[in-house]
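Would you be able to build a 3D model of this:
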Amino acid sequence: MELKETLAGLLDDARARSLSLLEPLADTELVRQHSPLMSPLVWDLAHVANFEDLWLVRALGSDAVGAEYDHLYDAFEHPRAHRPSLPLLDPAGARRYLAEVRARALACLEGARLDTDEPLLDAGYVYRMVLQHEHQHDETMLATLQLMAAPGYRPETGSPAPTVGGAAPVPGAAEVVVAGGPFIMGTDTDPWAYDNERPAHEVDVPSFVIDTRPTTNAEYLEFVQAGGYHHPRWWTEAGWSWRNEAGLEHPGAWVSYGAQSWALDRFGVEVDLPPDEPVQHVCWYEADAYARWRGKRLPTEAEWEKAASWNPKAGVKHRYPWGNRLPEADQANLGHARFGPTPAGAFGDGASPWGCRQMVGDVWEWTSSDFRPYPGFRAFPYREYSEVFWGPEHKVLRGGSWASHPSAVRTTFRNWDYPIRRQIFAGLRCARDL
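Here you go, the predicted structure:
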């Protein structure tokens, strides 16, 4: 299939996915701010359109569809908490903007040269960037939907509450030793890679031990019941201050009915806390405190990437833990196929060469690393994707979640967020020194 035809099909698939995600909701739910942590869903829709307008229309030399909307949908100009007060497009206007931009973008694609040395167009890079941006906003919208009050969100009008299933887990916790030595971190060749994943560079990582699966709800509950939220010895100074300020007692979306009775709020519906599922909705401070309590620590992002991607026998790096083939349903839980994580230790077919499972999908995994540029980093095609976020204010997450689209997941992909952030679908995997 010709590249242009492939890209057009991927754009259509992404749009259908975004619209179907919100199709069950009334327009009143789209304009409501369900949490001050998140935008109204209608803002996300029009922001997706505006980003496409910028990069698939104007950047390719065509006239803007909606330049007058640029200031409204600039994420840097307007923090999420303030967006409901803006004169936003209503749902019908946002859908119309999406459709008009897409028609113009496809017309531009027809005339674009993709066999060029121009970095923005080479191999369709700008189209891959815009595709990932839309898929990433789908995950953001799912985080918003998780925060909706009861009766909550249903994937289809009138359907039962989302349920989770998956491959059988491996019973019990296990660790694996990752041998020390150099490996190649990042990439020079992945056509989907963002600027912060580049360039590829050699990193010498000392031997370490890492868990073969993410931390479960049952394991994290032991920390809660042992009083982990009430002992500052497990927390960093900043983490303990935040725990007290926010009144944290347990992960987000957990509901307590006494010390021995716990439930999970899943899209507005309470279910018994699934003991074998990876814990999610923990911030970096909570993940770090738990790991300390276990006598372990969070892995660095270099350790995480080596455990996820490096084949020590062949001395080669893989795009995914299992190799370079695109994800299959028996290898990873991605693309909101189940609307929640699968049991920890599942997906043996998706294990890395070291034996680590679920390094891709299910829950984002906090690392100990600050978000920093790789040696030789060059911002492309705009500074605001990565460069403005460098520094200790943001911690790196790896691996993607059950809500992440496969196009926005790979062993080099770097996510980042504030250490207080817990509405995202994030958990942890422990490591320790050898």
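
contacts and neighbour counts: CA atoms only from here.
Will do.

tell me the secondary structure for Asp370?
strand (DSSP: H, G, I helix; E, B strand; the rest coil).

That one reaches Lys395, doesn't it?
Yes: the pair Asp370 / Lys395 is scored as a contact, 4.6 Å apart, by CA atoms under 8 Å.

So for these two, which residue has more residues nearby?
Lys395 (23 against 20; other CA atoms under 10 Å).

if I pick the more buried one, what's in contact with it?
284, 366-371, 416-419 (CA atoms under 8 Å, 6 or more residues apart in numbering).

next one: the helix or strand where it lies to chain centre, how far?
Lys395 belongs to strand 391-398 when elements are defined using DSSP states H and E. Put simply, strand 391-398 sits 13 Å off its chain's centre (CA atoms, centre = their mean, to the nearest Å).

For the comparison step, fold the sequence that follows:
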Amino acid sequence: MFDQELLRHLYQDVRQKTLRLVEDLTLSQLHQQVHSEFSPLGWHFGHIAYTEALWLLGKSLPYPELIPIFRVDGYAKSQRCSILPQRKLLWDYVQTIREKVFAILPRITPKEERIWHWLIQHEMQHQETMTVIRALQGSLIPQIPEIFEQNAILTIPGGRVILGSDSVNALDNERPGYAQEIASFRISPAPVTQTEFAEFIAADGYHNPHWWSEAGWQWVQKEKITQPLYWQSKYKSLPVCGISYYEASAYCRFIGKRLPTEMEWEWAAQQGLPQQGRVWEWTNSWFTPYPGFTPYPYAGYSANYFDHQHKVLRGGSWATHGYLQRPSFRNWYQPHIRQMFAGLRWAED
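Now for the predicted structure:
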């Protein structure tokens, strides 16, 4: 049922979280590019507002001189740090757009509800990216919850199951819901801990090509990786965090297991997969469209990444907004990316 008050609450709640991510930063921190894969924090902040204005405010967008800065296709990531506006102008820009957006909220119709849900999730996703940037910057310490005592390995029954979603808040890559045959499998009751992953490190796993795919071995040698990015050795019960798909896959080979497919993961999550939401969990699936896929709200939002170059992650991390932590939600990254808060959970037939 269409609920304007729910939307208002979500927009207010999420914006407060976004503001907390930037309010204590210096101008230098706002403009800093900490990694070639990421834009500066100030760009993300302005881009969130620009995207709201683009989809909700029509042709007369506020501060037209800032539009080229905050468009995805305006400037390269490496250029954005040098063209961002000063702090006061940036804050005025974001606040002005939000005031105009809230002014039209009481007049929206049920037909317009989906774009509002898409936009609020767009901000949530950028929030997590901003949290990653702050962690890389050293201005924030990841608050990863520990793994509780683990129960027995979970046996997930097979059968014909319904995956995906047709809910109003489902993104285009979650749609439409579809039927899928899944064979019975077993899955670990929690993400892999640092204690468990330490065995791979101690066995010189990062230097043994036996455990790695060809592409993974080339990557780990080139990058000289020797441990996960967010390794905190004194916290044994933390989930391993800051690993690429290549590392997750190599670890699974080391212990004689495999990564779950994203279909297996979602089916297990529908039945109550425990200890989710600590780290994103790599799957062995490429990011591909579901049968009957229709792009929304523009052609390339998801479809640009259906390129057999991006692996799917599921479950969300400690920095993922709870609204996104649903069984059908899909995240995707190239196999070598390890800066986000990602770990793994193994499976076996």
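
tell me, the strand holding Lys395 of the first structure lands on which residues of the second structure?
Using TM-score structural alignment, strand 391-398 of the first structure lines up with residues 307-314 of the second structure.

now do stretch 103-110 of the first structure
With TM-score structural alignment as the criterion, stretch 103-110 of the first structure aligns to 99-106.

which one in the second structure is aligned with Ala246 of the first structure?
Using TM-score structural alignment, Ala246 of the first structure sits opposite Glu223 in the second structure.

neighbours of that match, just the number please.
Neighbours around Glu223 of the second structure, by other CA under 10 Å: 10.

Roughly how far does it sit from Ser249 of the second structure?
17 Å (CA to CA, to the nearest Å).

repeat for Ser328 of the second structure
In terms of CA to CA, Ser328 of the second structure sits 22 Å off from Ser249 of the second structure.

on that earlier part again, so which bits of the strand holding Lys395 of the first structure are buried?
Buried residues in strand 391-398 of the first structure, counted by 16 or more other CA atoms under 10 Å: 394-398.

export the residues you listed to a markdown table and tack on distance to Ser309 of the first structure?
A markdown table is the format used below for these (distance: CA to CA, whole Å):
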| residue | distance to Ser309 of the first structure |
| --- | --- |
| His394 | 23 |
| Lys395 | 20 |
| Val396 | 17 |
| Leu397 | 15 |
| Arg398 | 12 |
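
give me the number of residues near Thr144 of the first structure?
23.

That one pairs with which position in the second structure?
Per TM-score structural alignment, Thr144 of the first structure is aligned with Ile133.

what does Gly427 of the first structure give?
So, by TM-score structural alignment, Gly427 of the first structure is matched to Gly343.

export the contacts of Lys395 of the first structure to JSON lines and tack on distance to Ala302 of the first structure?
Listed next are these as JSON lines, based on distance: CA to CA, whole Å:
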{"residue": "Trp284", "distance to Ala302 of the first structure": "17"}
{"residue": "Trp366", "distance to Ala302 of the first structure": "12"}
{"residue": "Thr367", "distance to Ala302 of the first structure": "9"}
{"residue": "Ser368", "distance to Ala302 of the first structure": "10"}
{"residue": "Ser369", "distance to Ala302 of the first structure": "9"}
{"residue": "Asp370", "distance to Ala302 of the first structure": "11"}
{"residue": "Phe371", "distance to Ala302 of the first structure": "12"}
{"residue": "Trp416", "distance to Ala302 of the first structure": "14"}
{"residue": "Asp417", "distance to Ala302 of the first structure": "17"}
{"residue": "Tyr418", "distance to Ala302 of the first structure": "19"}
{"residue": "Pro419", "distance to Ala302 of the first structure": "19"}
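
which one of those residues is nearest Gly295 of the first structure?
If you rank those by distance to Gly295 of the first structure using CA to CA, Ser368 comes first, at 14.9 Å.

Tell me who's in contact with the aligned residue in the second structure for that closest one.
Counting by TM-score structural alignment, Ser368 of the first structure lines up with Asn284 in the second structure. Contacts for Asn284 of the second structure (CA under 8 Å, 6+ apart) come out as 259-262, 311-312.

can we see that at 7 Å?
259-262, 311 (CA atoms under 7 Å, 6 or more residues apart in numbering).

could you dump those to TSV with distance to Pro68 of the second structure and secondary structure?
Shown next, in TSV, are the contacts of Asn284 of the second structure (distance: CA to CA, whole Å; DSSP: H, G, I helix; E, B strand; the rest coil):
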residue	distance to Pro68 of the second structure	secondary structure
Leu259	41	coil
Pro260	41	coil
Thr261	39	coil
Glu262	37	helix
Lys311	31	strand
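
Tell me the one among these nearest to Pro291 of the second structure.
Nearest to Pro291 of the second structure among the contacts of Asn284 of the second structure, with distances taken as CA to CA, is Glu262, at 15.1 Å.

Check the burial of the closest one by counting its neighbours.
Neighbour number of Glu262 of the second structure under other CA under 10 Å is 22.

swap in Glu387 of the first structure?
18.

Now it: closest residue in space, sequence neighbours ignored.
Leaving aside its sequence neighbours, Glu387 of the first structure sits nearest to Ala379 (CA to CA, 6 or more residues apart in numbering; 6.6 Å).

ok, so what distance separates the one you found from Asp265 of the first structure?
In terms of CA to CA, Ala379 of the first structure sits 40 Å off from Asp265 of the first structure.

What of Tyr285 of the first structure?
Tyr285 of the first structure is 21 Å from Asp265 of the first structure, by CA to CA.

try Gly295 of the first structure
Gly295 of the first structure is 30 Å from Asp265 of the first structure, by CA to CA.

Between these two, point out the one with more neighbours.
Set Gly295 of the first structure next to Asp265 and count neighbours by other CA under 10 Å: Asp265 wins out with 19 against 12.

you'd agree the more buried one is up against Pro251?
No: the pair Asp265 of the first structure / Pro251 is not scored as a contact, 10.9 Å apart, by CA atoms under 7 Å.

What residue in the second structure is paired with Asn196 of the first structure?
When the second structure is aligned by TM-score structural alignment, Asn196 of the first structure is paired with Asn173.

Also His82 of the first structure?
Using TM-score structural alignment, His82 of the first structure lines up with Gln79 in the second structure.

Equivalent analysis for Tyr220 of the first structure, please.
Tyr220 of the first structure maps onto Phe197 in the second structure, with residues paired by TM-score structural alignment.

Please name the nearest non-neighbouring residue to that match.
Phe197 of the second structure's closest residue in space is Val240 (CA to CA, 6+ apart), at 6.8 Å.

Over to Ser62 of the first structure?
Sequence neighbours aside, Cys108 is the residue nearest to Ser62 of the first structure in space, at 7.3 Å (criterion: CA to CA, 6+ apart).

other SSEs contacting whichever strand or helix holds the one you found?
Element membership for Cys108 of the first structure, per DSSP H and E: helix 91-111. Where contact means 3 or more CA pairs under 7 Å, 6 or more residues apart in numbering; DSSP states H and E, helix 91-111 of the first structure is packed against helix 41-52.
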